[in-house]
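Colleague: predicted model follows, preceded by the sequence.
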Amino acid sequence: MLTKENLIYLKEKQIILDKYIIDTKKIVVDEKIIKKKIIAFLVEVSEFINEYRAFKYWSNKPASERSIILEELIDCVHFIISLGIDINFDFLKFNNKIIKASDVDSWSINVYRKALIFEEKFNSESYSDLLDEFLSVMYILQITTDEIINIYNKKNEINFNRQDTGY
């Protein structure tokens, strides 16, 4: 599970990326941009779910390779950390409730629900609830902290390169 120190590390990396995007694109972070980030987070969650394929009861096709699933998950991590930054969430005070979701389907619905509650309330408590629920996927898929940090760092570099190449 990600520790407070891991979350602080991700936050510091995300602050640099967010600032680079804001400066490069000359964006003013306001309510409209924050809503777009919440939508982007939900889209990335959906892309993760789509690659995992557990909900596709009608299909025999297996889940995508773990590397693809984790890359989609890391896109979610970028946005959820960025949203925490937007509300000045104190990651040092985050006490992970260690929600052990039983499966990706239940996790998916709970993450959507908590993301919409966060969008409505837009406060630290609703963010903490969303982050708790989101991080529970690490238990379901037995994702290690090292996997998250390593893939985040690789994707972070890609995101910087994308900004430099007109993405």
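Modeller: On my side now, so go ahead. Numbering: from 1, shown residues only.

Colleague: every contact and neighbour count from this point should use C-alpha atoms.
Modeller: Fine.

Colleague: buried ones in the strand or helix carrying Y9?
Modeller: Using DSSP states H and E, Y9 falls within helix 4-25. The neighbour-count check on helix 4-25 (16 or more other CA atoms under 10 Å) flags K4, N6, L7, I8, L10, K11, K13, Q14, L17, D18, I21 as buried.

Colleague: kindly report the same for stretch 142-149.
Modeller: Of the residues in stretch 142-149, I143, I148, I149 count as buried by neighbour count, 16+ other CA under 10 Å.

Colleague: picking that back up, what about the helix holding Y9, distance to the chain center?
Modeller: Here the centre of helix 4-25 is set off from its chain's centre by 13 Å, with CA atoms, centre = their mean, to the nearest Å.

Colleague: which neighbouring elements make contact with the helix or strand where I39 lies?
Modeller: Using DSSP H and E, I39 falls within helix 31-52. Where contact means 3 or more CA pairs under 8 Å, 6 or more residues apart in numbering; DSSP states H and E, helix 31-52 is packed against helix 66-86, helix 104-121.

Colleague: here comes the other one, which I'd like you to weigh against the first:
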Amino acid sequence: MDLKKIIEQQILLDEAIKKAHLLKQDHQEEMLIALFTEVGEFANEVQSFKYWKKSKKINQNDLLEEYADGLHFLMSFAIKYKCNSLIEPLVLSKDINYQFLKMFNSISKLIKNISKRKVEKAIAIYLGLAKLLDISDDKINQAYELKNQKNFERIKNNY
């Protein structure tokens, strides 16, 4: 997937957040916690791990919004570590739960020693989640743009 347009939009959002919140220092730890949280919220929307639930009604709009939230934080890391904008989805298993576990593991690896290679791998695994769920590149782009607009509105309204 070519993430160039998304990265360009993320640069503008990151600058707007920095300006609105007068951020001067690095906030990488907070971004990693946010990334864990957003991937967890996405997993919660997918519901695949909820073995105790018989009825799993998935709201596609909520699912896409949560996916976009995770993508926002990944793109911030991609910008910081000057990642390639062309990243192919990495599907490590047809089992979505295993893919989620590998995603969480890839985020954990960023804590110890973050690097361009590790960020690109995390993005590839995240794109792999979308592939497993048959979320097209167009849907990813649309979801990102919608959430990006919402985030700019939040900044404007002192969120």
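Modeller: Thanks, I have the structure now. Predicted model only: the values in this text are computed from it and were never measured.

Colleague: superposing both, give me the TM-score.
Modeller: Here the TM-score for the pair of chains, by TM-score structural alignment, normalised by the length of structure 2, is 0.93; 159 aligned residues with a CA RMSD of 1.5 Å.

Colleague: for structure 2, list the residue farthest from the centre, please.
Modeller: K54 (27.8 Å; CA atoms, centre = their mean).

Colleague: what does that residue correspond to in structure 1?
Modeller: Aligned by TM-score structural alignment, K54 of structure 2 pairs with N60 of structure 1.

Colleague: which ones are touching its match?
Modeller: Neighbour list for N60 of structure 1: empty [criterion: CA atoms under 8 Å, 6 or more residues apart in numbering].

Colleague: kindly report the same for the one 10 residues further on.
Modeller: Contacts were defined as CA under 8 Å, 6+ apart; by that measure L70 of structure 1 touches F48, I148, I151.

Colleague: if we can go back for a sec, indicate which one of the helices and strands packed on helix 31-52 of structure 1 is closest to Y139 of structure 1.
Modeller: Closest of these to Y139 of structure 1 is helix 104-121, at 10.3 Å (criterion: CA to CA).

Colleague: equivalent range in structure 2 for that closest one?
Modeller: With TM-score structural alignment as the criterion, helix 104-121 of structure 1 aligns to 96-113.

Colleague: buried sites along the matching stretch?
Modeller: I96, N97, Q99, F100, K102, M103, F104, S106, I107, S108, L110.

Colleague: please convert the contacts of L70 of structure 1 to CSV, extending it with distance to K25 of structure 1.
Modeller: Listed next are the contacts of L70 of structure 1 as CSV, based on distance: CA to CA, whole Å:
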residue, distance to K25 of structure 1
F48, 27
I148, 27
I151, 25
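
Colleague: between those, which is closest to F89 of structure 1?
Modeller: Relative to F89 of structure 1, and with distances defined as CA to CA, the nearest of those is I148, at 20.2 Å.

Colleague: grab the nearest non-local neighbour of the closest one.
Modeller: Nearest residue to I148 of structure 1, sequence neighbours excluded (CA to CA, 6 or more residues apart in numbering): I74, at 7.1 Å.

Colleague: so who does that neighbour touch?
Modeller: If you count contacts by CA under 8 Å, 6+ apart, then I74 of structure 1 has I148, I151, Y152, K155 around it.

Colleague: tell me which helix or strand the first one sits in.
Modeller: Yep, that's I148 of structure 1 we're talking about. If you go by DSSP H and E, I148 of structure 1 is part of helix 145-164.

Colleague: now that helix on structure 2. Mean distance?
Modeller: On superposition with structure 2, the mean distance recorded for helix 145-164 of structure 1 (mean CA distance after the TM-score superposition for structure 1) is 0.7 Å.

Colleague: what residues sit buried inside that helix?
Modeller: Residues of helix 145-164 of structure 1 classed as buried by neighbour count (16+ other CA under 10 Å): I148, I149, I151, Y152, K155, N156, N159, F160.

Colleague: looking at the residues you listed, which is nearest D129 of structure 1?
Modeller: I148 (19.9 Å).

Colleague: read off where the helix holding I148 of structure 1 ends up in structure 2.
Modeller: Alignment of helix 145-164 of structure 1 against structure 2: residues 137-156, by TM-score structural alignment.

Colleague: what sits up against that stretch?
Modeller: Identification of contacts with stretch 137-156 of structure 2 by CA under 8 Å, 6+ apart yields 1, 6, 9, 13, 16-17, 20, 64-65, 67-69, 71-72.

Colleague: which of the buried residues of helix 4-25 of structure 1 lies closest to L135 of structure 1?
Modeller: Using CA to CA, those come closest to L135 of structure 1 at L7, 11.0 Å.

Colleague: what helix or strand is the residue farthest from the centre of structure 2 on?
Modeller: Going by DSSP H and E, K54 of structure 2 is not in any helix or strand.
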